[in-house]
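Engineer: Just to be clear, the model below is a prediction. Sequence and coordinates:
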Amino acid sequence: MSAPRVSVLTATHNGSEYLDRTIRSVLHQTFEDFEYLIVDDASTDNSLTIIHEHARQDHRIRPIAHPVQAGPPGALNLALSAARGDYIAILDHDDLALPKRLERQLEFMDRHPDHGAVGSAVRQIDGYGNTLRHQTYPLHPAAAHWGLLFGASLLHSASMYRRSLVERLGGYSTNHAYLCDYELLIRIAQQARITNLPDVLACYRRHDDQTSARHSQRQNGQMLLLQYALQAAWLHHRPSLEVFSAMRRWMYGHPPAEPALAAAAVESLRTLFGQYLQGFTPQPSDQEAVALDCARRWAKMAHYSYRLHPQFSRDCWREARRLAPNLKADLAFRRSLRRR
């Protein structure tokens, strides 16, 4: 029997509440030449029963029962070792793949052999399936690569990877239990291009019982250290951990209260951008894509600090407009600029 083009991988531990809907979303794909490997990672609910019920009705499903809990990286590596497709598509046990996901991502990967991974825009939904927001990710490979310095620039549960590359890299790292997806993406990006499609091809569910919610503090700590190490390795940029953490938190809405720390964070991003352009963007189109992404980060910092640090807010907005002259501020922020 010939190998399928795509291997879809799902790992679950006590995911029965949403698992049936997740499986059905894969079975309803417009592209049908796939296998679906579902690892039950020592669940104590009826997850394995749900998997076997679907497997009896569709031969493309390959159940894998793991008697001792291995955690996300171990369970995904188990599925990866059994995968036969040219590509692997990841779907978390509580998320949904929209019907054209495999078709669109497969077409892209076949046309772009220099790419190791492709993601997509996603629709965030709550536990009941209600839409919360649409989330986009960088569409230019250079912007996606640059974005890794600040977090995952592809959503794992909406990503398709080239299987041969992932296997050559050794799969998921068990040393990064809560960030194995981000750490793998970093290694992929060091070997091949990564990007996202503009299409919304998956639904990402936000709820209190998801892994990222239950382990958010530990995950954030690991993310901080991994990003700090990445900047040092790629760019030899070594601000203090305090300054780096302040810059990172500022981008997510929490500017530092101390003016000296805010000034150091501003200078750190300025230096980071300059060093990245020198080392990683040989083409003008790459430079433009990275500059636009950086401008948006400056704009966020300007917006989040206009009450606490008016002068730093102006400085950040000036940097944003220097990199992207046509960048628009939201109404509240424009009013704050006029008041000063």
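Structural biologist: Sure thing, it's come through. Residues are numbered from 1 along each chain as shown.
Engineer: okay, CA-based contacts and neighbour counts for the rest of this
Structural biologist: OK.
Engineer: The stretch 101-250 of the chain: strands as residue ranges?
Structural biologist: Using DSSP state E, counting those that start in this stretch, the strands of the stretch 101-250 of the chain run over residues 115-125, 131-135, 160-162, 193-205.
Engineer: Out of those, which is the most enclosed?
Structural biologist: Compared across the strands of the stretch 101-250 of the chain, strand 160-162 shows the largest average neighbour count, a mean of 26 (mean count of other CA atoms under 10 Å).
Engineer: How about residues contacting that strand?
Structural biologist: 86-90, 105-106, 109, 115-119 (CA atoms under 8 Å, 6 or more residues apart in numbering).
Engineer: same check, this time on stretch 178-186
Structural biologist: Outside stretch 178-186, the residues that touch it by CA under 8 Å, 6+ apart are 72-73, 148, 151-152, 156, 171-174, 176, 212, 215, 218-219, 222-223, 226.
Engineer: before we move on, back to that, can you add distance to Leu230 and give the strands of the stretch 101-250 of the chain back as JSON lines?
Structural biologist: Below are the strands of the stretch 101-250 of the chain laid out as JSON lines (distance: least, CA to CA, whole Å):
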{"stretch": "strand 115-125", "distance to Leu230": "19"}
{"stretch": "strand 131-135", "distance to Leu230": "25"}
{"stretch": "strand 160-162", "distance to Leu230": "21"}
{"stretch": "strand 193-205", "distance to Leu230": "17"}
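Engineer: for comparison:
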Amino acid sequence: MATHNPPTPFHSERTPEVSILIRACNVEKFLEEAVASVQVQDFKDWEMLILDDASDDATPMIAQRMASMDSRIRHIRQVSRQGRAKNANDGITRARGTFIAILDGDDLWSDPQRLTRQVSLLRQIPQIMLVAGGVVTVDERNERILMEYSHNELNSDQIRTRLLLDNPIPHSTAVYRRDAVIALDGYDERLSYTEDYDLWLRMGLSGKMWKLPGVMSRYRTHSGSITVRKRSLQIFEEMRLVFAYRRNYPHLIAALTSRLIPLLGSMLPHALQHILKNIIRYHTRKVSFIDNLTAAAQHALSNFTIRRISSFDELTPAQRASWDRCVSESEFGSVFQSLAWIETWWKHFGNNKTLYVLIATDAQGEIQAIFPGMMCSEKYFLREKKVLRFIGDPLNDVGEAPSRTGAQGAVMQIAHTLKELITVADIVRLQELCGDSPFFKALKNAFGSLPQISHRTTLRWRIRHNNVDAYRQHAQGIHRELKKKMKKLHKQGDISVVLQHPFSERHALLDVFFRMHIARSVQTSFHSPFHDSRLRAFYHDLIDACADADTVRMASISLKGEPLAVKYFFTFANTHSLFLTTFATQFQKLSLAIILADRLIESFFASSAHYFDFGRGDETYKRRFANEMIDNYEFIASRRSLLIAFWRIAAQCKHTLKRSDHILHIARLIKKTLQQVRYPLNARL
């Protein structure tokens, strides 16, 4: 591995465990943000080398300033332009860490726990040479464009199977062993655009690689990025590498044809493009088949007992306690899978439905995974169909089969049991599934041979407790606005903010909430569901059901003792979840609900909870407060391919309508204006 400009001596009392190499060339607009995304990592034992490849803008000055502010940062400037591979090799030579992490100066890291997760796996399994993750593509304004690469977990064999088809390892998410890369002679300096892909192909022949679930980085596309300027040359280099490693990895034809289509593009007739796409689909199906075989093997080896619960009375006191422990310990668990919520919902809305709850227990009888389901009859295309759903739909903000860490086998067994159930149910329709959850992945594998569709439906916004800096940065502007509005509110009279009402007051406050919500719906364009007395009774019973655990909370803002805004939220499974909100319409311009949310967030940072969850929706204040977002998916499977075809058409139509949402927004504003004109007129009459 060639070196350039002999490394300058660097003296330190101790050697860092991770060396982070930032390749920087004319990235003055993005470099500070890239460095800041590393500094918020909860893993602190690192050094950073900003490898400045003879930039001719303000990049050197910015890098030097950052180095003067943080002793862990070194600025290394090349005298002349070296190129990406040569610059990275120079950084590896100068690095002192056991592990190397790469970040291009125009990209940034999005998960503050990524280094902890990756380094932990590298420590535990010495055979693994590299650990990576998922990435999203963003534009110059840091707004998400699309999900780039799969963000599912891949083991070493799965990576090898896919490696020739495409590059499943985003460079900015990779952490690898320094000595392993030095043994492979580093990056190939003859390559201009695919030096990382070549290194992964060589690494796959000599060791193991692993890809963890979740998004770890944001890949930025802009007018100066290589992906935009040199895409055709990059594809040519990839094709050369594919042909060079054709004997070492499978799916040569699919790998070549998938790269030919972007190159040929408009030069080919439409019919020929269609033929090439079909060839790719055929070979991709082979990869899916291999994944399904792996899933089936894991399912056969798991030793969990699956039991169906047809009545909640069947659960013993020990199983009831184990149920909530399972939900609390699940990464994707929420109050909507807690026993109190599910039992209360079933009591009020379970008529004419069949309980279909599955629990997976280990040898000690401890519940490791839960599927809280129900079978109901619904009309589809003028015919009654048996549909399997989550208990609580459509009230649930999150639909999930919670599982404990390391219980993937239990989740897989539940998914395969649900597949067998397709002979009883006409349709399996599960909504608000977390895109990164083990259950969602297991479902797609288990139902792989049946007609199915899974599409993104909504976004969930939340704040991560250990990412306070990112939250402060996001919410800085909104804090100033809220302070001004709070001053205006104080001019009206005595203001009191209560973030946790005593249990004895919650029923009375809930009635106030219902009255306020219904009154607001009369004066505005939205429909309040609380006209339904069953729903009001459900929430009253839920407060009583959660009394012991103190899960349900209520907060309010009052003026001269009269409530002006009320929030109904939950504290469960290390998460604060906002659920219901209302406020007095005459004070709408003062953003009372947002002021109350801001106070609750401040109290959240003082607590021991991990997340503050805003739930579904795309309101502006959620985007401005949150520092994390999660995709929610809908999964539909059926024996009848015609049904799935109709759903695909419906999903596409819904997506098209979302693009025209601004027209609906204008219509709502017109309706609201007319109502505001009409009501004062009625009052005068």
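Structural biologist: On my side now, so go ahead. This one's a predicted model, so the numbers in the text were calculated from it and none came from an experiment.
Engineer: Now, of the contacts of stretch 178-186 of structure 1, which are buried?
Structural biologist: Using 16 or more other CA atoms under 10 Å as the burial test, the contacts of stretch 178-186 of structure 1 include 72-73, 148, 151-152, 156, 171-173, 176, 212, 219, 222-223, 226 as buried.
Engineer: and which of those is nearest to Pro310 of structure 1?
Structural biologist: Set against Pro310 of structure 1, the nearest of those by CA to CA is Gly151 (27.1 Å).
Engineer: Tell me where the stretch 51-200 of structure 1 has helices.
Structural biologist: Assigned by DSSP state H, counting those that start in this stretch, the stretch 51-200 of structure 1 shows helices spanning 71-82, 101-111, 141-147, 163-168, 180-189.
Engineer: Out of the strands of the stretch 101-250 of structure 1, the one nearest Ala257 of structure 1 is which?
Structural biologist: Comparing those by CA to CA, strand 131-135 comes nearest, at 29.2 Å.
Engineer: Kindly calculate the angle that that closest one makes with strand 193-205.
Structural biologist: For strand 131-135 of structure 1 against strand 193-205, the angle by axes from the mean of the first three to the mean of the last three CA atoms, to 10 degrees is 170 degrees.
Engineer: Packing partners of strand 131-135 of structure 1?
Structural biologist: When contacts are defined as 3 or more CA pairs under 8 Å, 6 or more residues apart in numbering; DSSP states H and E, strand 131-135 of structure 1 packs onto strand 115-125.
Engineer: Trace the strand it packs on over to structure 2 and give me the residue numbers.
Structural biologist: Across structure 2, the stretch matching strand 115-125 of structure 1 (TM-score structural alignment) is residues 128-138.
Engineer: okay, the helices of the stretch 51-200 of structure 1, which one's buried deepest?
Structural biologist: Burial of these is given as mean neighbour count (mean count of other CA under 10 Å); helix 141-147 ranks first at a mean of 23.
Engineer: Show residues contacting it.
Structural biologist: Residues contacting helix 141-147 of structure 1 (CA under 8 Å, 6+ apart): 137-138, 153-154, 189, 193-196, 276, 281, 286-287, 289-290, 293.
Engineer: out of those residues, who's nearest Glu167 of structure 1?
Structural biologist: Ala189 (14.4 Å).
Engineer: Tell me if I'm right that that closest one and Gly116 touch.
Structural biologist: Yes: contact status for Ala189 of structure 1 versus Gly116: in contact at 7.4 Å, counting by CA atoms under 8 Å.
Engineer: counterpart of stretch 144-152 of structure 1 in structure 2, which residues?
Structural biologist: The aligned range for stretch 144-152 of structure 1 in structure 2 is 159-167, by TM-score structural alignment.
Engineer: mind listing the helices in the stretch 501-650 of structure 2 by residue range?
Structural biologist: 503-523, 533-545, 592-605, 620-625, 641-659.
Engineer: Just send these back as a markdown table, with mean neighbour count and distance to Leu388 of structure 2 too.
Structural biologist: A markdown table is the format used below for those (neighbours: other CA atoms under 10 Å; distance: least, CA to CA, whole Å):
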| stretch | mean neighbour count | distance to Leu388 of structure 2 |
| --- | --- | --- |
| helix 503-523 | 16 | 31 |
| helix 533-545 | 16 | 22 |
| helix 592-605 | 18 | 35 |
| helix 620-625 | 17 | 32 |
| helix 641-659 | 13 | 15 |
